[in-house]
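**Student:** Sequence plus predicted model, see below.
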Amino acid sequence: MKALRHFLLALQFFTRIPVTGRLADWVGFSQAMLRASAAYFPAVGVVVGGLVVLLTAALMHYLPATYAPLAAAALGTTWSVWLTGAFHEDGLADVADGLGGSYDRERALIIMKDSRVGAFGAIAVVLILLNKVALLALLGAVGLVWMCFALMAGHVISRTWPLLIIRWLPHVGDEAGSKSKPLADQISTSSLAVALFWCAGALALSTCIAAAVLTGSDPLTLAITQVLPVLKVLAFGSLASALIFVYLLRLFARRLQGFTGDCLGTTQQVCEIAFYLGCTLALGSGH
């Protein structure tokens, strides 16, 4: 029951999925609970990714075939932004404004706290959404299975990397006004282990389902010839996501000497895009 409450709190904090009324009263809230809910960030990715996959699959089935991948990618991305309340995109805009607006650490942090969106932030959000739609449309053009697999895996793995930012860097935001501060006090080893379990389990299940659909066989009797291509796509996507994560980790350490909540949102968004890019490269390299 405690784990369920922590999961629902994470869902309440990071999405617009309603956890209200008596359910919210049962879940409760405290800074310690919010800190513990970090273990379920990848699980939030499972929920958001699953809902986006359902819409995407329906659109790909009912829309005219020629432009279905592009339309499904655009509408699915819109759906994901609504589900999360543009929480991560807002963080990306703030980081782009801060790091793009000044090379001075203190000045950059002040800019990041400003609620107004500047040129760097607006451009960053537009480009991230354009890249997301373009890459997902490419995956959809290859096949619905690859598009749905990348969506599910991308939402999960991109919500795992920010936990390592929390683990390895100090929080440097405004402690009095930061919503992320309770999450940033240092994630415990047990919470990180739970998060990695969620991530690994979701990736393994997604791989099995994708391979099963590709073979058209019973999920319990997967053909090894289809498992390997899915694993190849997963490996390329994960590697690309990991490389951009390392870059962001070093960037935040060098420019800010730590991280803010906006940095976590930026990490999620950019690592998600990198995962899709890796998947498209894998499919274009001779699959």
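**Tutor:** Cool, the structure landed.

**Student:** only C-alpha atoms for contact and neighbour calcs from this point on.
**Tutor:** Fine.

**Student:** what about Y103, distance to A211?
**Tutor:** 47 Å (Cα to Cα, to the nearest Å).

**Student:** So which of these two has more stuff around it?
**Tutor:** Taking neighbours as other Cα atoms under 10 Å, Y103 and A211 compare with A211 leading, 25 against 12.

**Student:** list the helices and strands the biggest helix by length in the chain packs on?
**Tutor:** When the chain is parsed with DSSP state H, its longest helix is helix 224-255. Packing partners of helix 224-255 (3 or more Cα pairs under 8 Å, 6 or more residues apart in numbering; DSSP states H and E): helix 189-215, helix 261-284.

**Student:** and the ones you listed, which is most packed in?
**Tutor:** helix 261-284 (a mean of 24; mean count of other Cα atoms under 10 Å).

**Student:** host element of the closest residue to M33 other than its chain neighbours?
**Tutor:** Closest residue to M33 apart from its sequence neighbours, by Cα to Cα, 6 or more residues apart in numbering: H6 at 6.4 Å. Assessed by DSSP states H and E, H6 sits inside helix 2-14.

**Student:** Which stretches in the stretch 1-150 of the chain count as helices?
**Tutor:** For the stretch 1-150 of the chain, the helices defined by DSSP state H, counting those that start in this stretch occupy 2-14, 21-27, 31-36, 41-62, 68-84, 87-101, 105-113, 119-142, 144-157.

**Student:** Alongside the first one, take a look at this:
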Amino acid sequence: MGDAWRLAVGTLTALPVAPPRQVTRDTARGAMLLAPLAVLPLGALVAAVLWLGGLADLPPLAVAFVAVGALAAGTRALHWDGLSDVADGLTASYDRERSLAVMKTGTSGPAGVVATVVVAGVQAAALTAYVGSAHLAVLAGALVCLSRCALWITCCTRVPAARPDGLGSTYTRTVPLPLAALGGMLLSVTGGLAVVALVRRTTRRFGGVTGDVFGAAIELALATTLLTWAWL
């Protein structure tokens, strides 16, 4: 459990923690299941920004963008990089190897830039509904944590890795299907469906998922769940 916790916190946040002694598939499974708890400090950070920004009577959209930026800083913007790479890979070519090569370069192309702008914009626009109210700010922080349940879906035992090496080979096919289904429900169903759609699309195009898909799934899940609860 200790190694899984350190792996989850060290991978999903910018918080300084000791590295795990070893990373096995059991450790990886534990880290993925602990992901929502590992980002509790980030959820609290978002809640604080939204609440304090409202108390200061700042423009809600400005407060929301600061919250999105603070959350990105708290994750080293790792998930945004994944979203950008996936968008570029999906639009680069219909050839699997070419798409994977584009994703591996780490540079952002036009599709990647547009994807990050659109998803960040949706997150910020949705977050305006949570500004100024203590209980709504706490709800937004909780949704940040629950968005990490997207990893339960991307790492489901039914989902293959796109590459035999790299992040996917350790983390994929580690989370049992019932827990992946639970993750979908915790994502307010709409978020779960969005992640499932992403996984199906990337599996067909790339032959499986990669670490970039993990990041893209988190940001997509967060945007969808924030928008769903803002509407509700």
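**Tutor:** Arrived safely, thanks for sending. Computed from a predicted model, the values in this text were never measured in an experiment.

**Student:** give me the number of residues near the equivalent of D97 of the first structure over in the second structure?
**Tutor:** Under the alignment (TM-score structural alignment), D97 of the first structure pairs with D88 of the second structure. Neighbour count of D88 of the second structure, defined by other Cα under 10 Å: 25.

**Student:** Indicate which one of the helices and strands packed on helix 224-255 of the first structure is closest to G154 of the first structure.
**Tutor:** helix 261-284 (5.3 Å; Cα to Cα).

**Student:** Mind giving me the packing neighbours of that closest one?
**Tutor:** Against helix 261-284 of the first structure (3+ Cα pairs under 8 Å, 6+ apart) you get helix 87-101, helix 119-142, helix 144-157, helix 161-168, helix 224-255.

**Student:** Repeat the analysis, applying 6 Å as the threshold.
**Tutor:** Helix 261-284 of the first structure sits against helix 87-101, helix 224-255, with contacts defined as 3 or more Cα pairs under 6 Å, 6 or more residues apart in numbering; DSSP states H and E.

**Student:** Reformat these as CSV; add distance to Q269 of the first structure.
**Tutor:** As requested, these are exported to CSV (distance: least, Cα to Cα, whole Å):
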stretch, distance to Q269 of the first structure
helix 87-101, 7
helix 224-255, 10
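
**Student:** Out of those, which one sits most buried?
**Tutor:** helix 87-101 (a mean of 24).

**Student:** Give me the distance between that one and the centre of its chain.
**Tutor:** Centroid separation between helix 87-101 of the first structure and its chain, computed with Cα atoms, centre = their mean, to the nearest Å, is 16 Å.

**Student:** Figure out how far stretch 235-255 of the first structure is from the centre of its chain.
**Tutor:** 14 Å.

**Student:** what does it contact?
**Tutor:** G258, C271, A274, F275, G278, C279, A282 (Cα atoms under 6 Å, 6 or more residues apart in numbering).

**Student:** Could you single out the nearest of these to P229 of the first structure?
**Tutor:** Nearest to P229 of the first structure among these: A282, at 8.9 Å, using Cα to Cα.

**Student:** For that closest one, which non-adjacent residue is closest in space?
**Tutor:** V233 (5.3 Å).

**Student:** Tell me the counterpart of that neighbour in the second structure.
**Tutor:** Using TM-score structural alignment, V233 of the first structure pairs with nothing in the second structure.

**Student:** so what's the residue lying closest to L151 of the first structure once chain neighbours are set aside up against?
**Tutor:** With Cα to Cα, 6+ apart as the criterion, L151 of the first structure has its nearest non-adjacent residue at 6.0 Å, and that residue is G49. By Cα under 6 Å, 6+ apart, G49 of the first structure lies in contact with L151, M152, H155.
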